[in-house]
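J.: below is the sequence, then the predicted model.
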Amino acid sequence: MKHVPPVGARIDDRTINVVATVLDKFWLRPVTRKGYTDQRAVRTPDDPMTLVLVKRAVVASDNDVVALTFADPGGAALPAWQPGCHLDLHLPSGRRRQYSLCGDPQDRSGYRIAVRKIPTGGGGSLEMHALTEGDTVTVRGPRNGFPFIPHSRVLYLAGGIGITPILPMVRAAQRLGTDWHFVYCGRSIDTIPFLDEIWQWDPARVTIRLDDEHGIPTAADLLRHAPRGGAVYVCGPPPMIETVRRGFAETGSKNLYFERFSAAPVVDGTAFEIELARTGEVVPVAADETVLQALIKVRPDTAYSCKQGFCGTCKVGVLAGTPEHRDNRLTDDERQSSMLACVSRSATPRLVLDV
């Protein structure tokens, strides 16, 4: 009976043993030890970056929209991104806000975003407008919740500051030789940014619609150039997106992609109460109101960002009651003890929050 050595035993062959010894000493050990580190080799979008503001430019005639370009302080190339990506900015005040990248993905020397000033908002836009060249911010991302898909025929729609994710998409469509058309809507010619860049595109493929000249656009106005069998991309205020959604079925287009720049209105909601466990205060939440809106009334410093249920900034612990989860962020385990205040509601008359 032939003897078979156990697994891992040295084989009784001098030539093989010599080769194995040489390989182990002069190749395997040096390779496995050289430059070893227990740090991750690949950066993730959750890893923070400190970037410096290198260019600030007004990009709308009413002076309410500024384009801000951020770069690595040492001049290193920034992580790659694709049309539709956004950045999470952590501002000096502690606020977190999200802004779409509106530059050129092929230029990795800087990230460009654009911010409209909203005096009656939560203060984030005012803080962004106050930044000056040389200021630094902490950034996470890029992330993509509105991905560009290279369809052969596409209609791009933008309303006001909703132009920001659409700009790099149209540039990508041009490079790919896509059959595209772009419809840009705004209150007036003074309020819509980046017109100087858009005028450089093929004028036969661009339609500018202004409320003060043409009236509020209907679905037929917006979707007149929707390609049969193609796709429609839209970014803008909720009424514009809802108009497009209602009229889309009549176009013959196959795919509709949209991104909101503000929260969608609450629908089919019922009133309930939230109890703030740390103080015992009871706060009513109206049927058409979000938990976040109710919280801000009594806690103006409540943290939030996207207000659409995907960034996670407004996550709050739930100590009692049953949340009605409407977010796209939390895991099943997280939903056992927390909720996102910007979109989720209550399935019980009262929620007790760890606030």
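T.: Perfect, thanks for sending it.

J.: can we go C-alpha only for contacts and neighbour counts from here?
T.: Will do.

J.: so what's the spatially most central residue of the chain closest to, chain neighbours aside?
T.: Among the residues of the chain, His86 comes closest to the average C-alpha position under C-alpha atoms, centre = their mean, at 4.1 Å. Leaving aside its sequence neighbours, His86 sits nearest to Ser100 (C-alpha to C-alpha, 6 or more residues apart in numbering; 4.0 Å).

J.: likewise Thr44?
T.: Closest to Thr44 by C-alpha to C-alpha, 6+ apart is Gly141, at 7.7 Å.

J.: pretty sure that neighbour sits against Pro45.
T.: Yes - between Gly141 and Pro45 there is a contact at 4.1 Å, judged by C-alpha atoms under 8 Å.

J.: neighbour-wise, which of the two wins?
T.: Neighbour tally, Gly141 and Pro45, criterion other C-alpha atoms under 10 Å: the higher count belongs to Gly141, 21 against 15.

J.: residues contacting the more buried one?
T.: Residues counted as contacts of Gly141 (C-alpha atoms under 8 Å, 6 or more residues apart in numbering) are Thr44, Pro45, Asp46, Asp47, Pro48, His86, Leu87, Asp88.

J.: which of the helices or strands spans the first one?
T.: This means Thr44. Thr44 is part of no helix or strand when elements are defined by DSSP states H and E.

J.: burial count for the residue nearest to His86?
T.: Ser100: 27 neighbours (other C-alpha under 10 Å).

J.: from Val59, how far out is Gly84?
T.: Distance of Gly84 to Val59, given as C-alpha to C-alpha, to the nearest Å: 20 Å.

J.: going toward the C-terminus from the helix or strand harbouring Ala20, what's the next helix or strand?
T.: Take DSSP H and E as the rule and Ala20 turns out to sit in helix 14-23. Later in the chain than helix 14-23, the nearest helix or strand by DSSP H and E is helix 29-33.

J.: which elements pack onto that following helix?
T.: Helices and strands touching helix 29-33, as assessed by 3 or more C-alpha pairs under 8 Å, 6 or more residues apart in numbering; DSSP states H and E, are absent.

J.: count of neighbours near Gln106?
T.: Neighbours of Gln106 (other C-alpha under 10 Å): 9.

J.: now Asp212
T.: Neighbours around Asp212, by other C-alpha under 10 Å: 11.

J.: for the helix or strand it falls within, name the packing helices and strands.
T.: In this structure, Asp212 sits in helix 211-214 according to DSSP H and E. Here helix 211-214 touches no other helix or strand, going by 3+ C-alpha pairs under 8 Å, 6+ apart.

J.: next up, a structure to set beside the first:
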Amino acid sequence: MREFEADLVVRSAVHEADGVLALTLGRHDGSDLPDWTPGAHIDLVLGEGLVRQYSLCGRTGDTDSWRVAVLRAPDSRGGSVRIHALEKGSVVRARGPRNHFPVVASRRYLFLAGGIGITPLLAMINEVDAAGAEWELYYGGRQRESMAFTAELARFGDRVRLVPEDEQGLLDLDALLGVPRADTLVYACGPERLLQAVEERCASWPAGSLHLERFAPRATEPAGAERSFEVVLEQSGTTLEVPPDKSVFEVVREAGVSVLGSCLEGICGTCETEVIDGDVDHRDSVLSDDERETNEVMMICVSRCTGPRLTLAL
């Protein structure tokens, strides 16, 4: 099925916190948008070659609109600046949604948010709360004024703990994660330093307890020295050589094959491709350890092959 892609109109542009702009997007005619599940994100096409991914943070039941919230980052490469220039009535091209951060069924959840990392967790909280699950949210930010959606979260009472750094310091991860809990899933999103600290403390938790979404690629060590390998495109039978200085995505695109890509850093999942044969050197920040072990898909923008040949469903 072809992925949804269309021009959407900005129905509202609201400053949810210092530096955070929330956009509600819909079709020109008000018709329904594709369904989505908590943890999903969409691509916004902001100019020639400028595509960025943003988590959907509205309610899944609002079928005629999508909501995203974007932090204006001082080190932005252009995306957040373009977003913050949008206003009610502006038109922006969107595609998706896709979800590599889904909510797994559990009796109990611990949500950890850092800054704008609250966005995917907000939709998750609404869903698990409606399902009657037990949950807690610990939400850290630089200061209270920079933390988005606190008014919406207030209705949940003491299940939400706001931790502004200038008032209370950093999240106390040792207290929150020091004792593994077999009945609890941990969902975390935020800056890389927070996610690395969460990963370290969850190392002793039961397998599958921790679920993360990154805004930037995590550091990975190549399986070995960069070298060339062959990639076989199953649908056409074409064999291409991937040199050390090019990605599978680049080589396939140069051969005239239509493949989607967006971040080209292994964090958005747009270029996910089915693997038919061959051993993948996974370098993405999307797949879980279990998904990597199955070797069924790869992100062709960053991942490579540990052997001489890779066969893909292209």
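T.: Structure received. What you are looking at is a predicted structure, and each value in this text was computed from that prediction instead of being measured.

J.: circling back to that earlier point, pull up the aligned stretch in the second structure for the helix holding Ala20 of the first structure.
T.: Helix 14-23 of the first structure corresponds to no residues in the second structure, going by TM-score structural alignment.

J.: what's that helix packed up against?
T.: Right, helix 14-23 of the first structure is packed against no helix or strand by 3+ C-alpha pairs under 8 Å, 6+ apart.

J.: helices along the second structure, start to end?
T.: Taking DSSP state H as the test, the helices found in the second structure are 79-84, 118-130, 150-153, 165-168, 173-177, 192-201, 248-254, 289-294.

J.: what lines up with Ile7 of the second structure in the first structure?
T.: In this structure residue 7 of the second structure is Asp, not Ile. Match for Asp7 of the second structure (TM-score structural alignment): Thr50.

J.: no no, Arg193 of the second structure
T.: In the first structure, the residue paired with Arg193 of the second structure is Pro239, using TM-score structural alignment.

J.: isn't Ala320 of the first structure right next to Leu353, touching?
T.: Yes - judged on C-alpha under 8 Å, Ala320 of the first structure makes contact with Leu353 at a distance of 7.3 Å.

J.: let me know which of the helices of the second structure is tucked in deepest.
T.: Neighbour counts (mean count of other C-alpha atoms under 10 Å) averaged over each of those peak at helix 118-130, with a mean of 21.

J.: so what touches that helix?
T.: Outside helix 118-130 of the second structure, the residues that touch it by C-alpha under 8 Å, 6+ apart are 38-40, 55-60, 68-69, 103, 111, 113, 134-135, 139, 148, 187-190.

J.: pull out the buried residues from those.
T.: Using 16 or more other C-alpha atoms under 10 Å as the burial test, these include 38-40, 55-60, 68-69, 103, 111, 113, 135, 139, 148, 187-190 as buried.

J.: just the ones in strands from those residues, please.
T.: Counting by DSSP state E, the members of those that fall within strands are Ser55, Val68, Ala69, Phe111, Ala113, Trp135, Tyr139, Tyr187, Ala188, Cys189.

J.: let me see the contact set for the last one.
T.: Read that as Cys189 of the second structure. Taking C-alpha under 8 Å, 6+ apart, one finds Leu112, Ala113, Gly114, Gly117, Ile118, Pro120, Leu121, Leu195, Leu212, Glu213, Arg214 in contact with Cys189 of the second structure.

J.: what does the third one give?
T.: When the contact criterion is C-alpha under 8 Å, 6+ apart, the partners of Ala69 of the second structure are Val20, Leu21, Ala22, Leu23, Tyr54, Ser55, Leu56, Cys57, Ile116, Thr119.

J.: measure the last one to Gly157 of the second structure for me?
T.: Right, Thr119 of the second structure. Using C-alpha to C-alpha, one gets 19 Å for the distance from Thr119 of the second structure to Gly157 of the second structure.

J.: Provide the aligned range in the first structure for stretch 131-143 of the second structure.
T.: Using TM-score structural alignment, stretch 131-143 of the second structure pairs with 176-188 in the first structure.

J.: now tabulate the helices of the second structure in CSV and tack on distance to Ile300 of the second structure.
T.: Formatted as CSV, those follow (distance: least, C-alpha to C-alpha, whole Å):
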stretch, distance to Ile300 of the second structure
helix 79-84, 23
helix 118-130, 25
helix 150-153, 38
helix 165-168, 38
helix 173-177, 34
helix 192-201, 23
helix 248-254, 5
helix 289-294, 13
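
J.: relative to Ser90 of the second structure, which of those is closest?
T.: helix 79-84 (10.2 Å; C-alpha to C-alpha).

J.: who touches that closest one?
T.: Leu21, Leu46, Leu50, Val51, Arg52, Val70, Leu71, Arg72, Ala73.

J.: that older thread, shouldn't the residue nearest to the centre of the first structure be in contact with Asn144?
T.: Yes - contact criterion C-alpha under 8 Å: His86 of the first structure and Asn144 qualify, at 6.3 Å.

J.: which residues does the match of Asp7 of the second structure contact?
T.: Asp72, Pro73, Thr136, Val137, Thr138, Val139.

J.: the fourth one pairs with which position in the second structure?
T.: This points to Val137 of the first structure. Checking TM-score structural alignment: Val137 of the first structure goes with Val92.

J.: okay, now its match: neighbour count?
T.: Val92 of the second structure has 18 nearby residues by other C-alpha under 10 Å.

J.: show me what contacts it?
T.: Asp7, Leu8, Val9, Val10, Leu44, Val45, Leu46.

J.: counterpart of the last one over in the first structure?
T.: Per TM-score structural alignment, the equivalent position to Leu46 of the second structure in the first structure is Leu91.

J.: state the distance from the closest residue to its match other than its chain neighbours to Leu89 of the first structure.
T.: Using C-alpha to C-alpha, 6+ apart and skipping the chain neighbours, the partner closest in space to Leu91 of the first structure is Val137 (6.2 Å). Separation of Val137 of the first structure from Leu89 of the first structure (C-alpha to C-alpha) stands at 7 Å.
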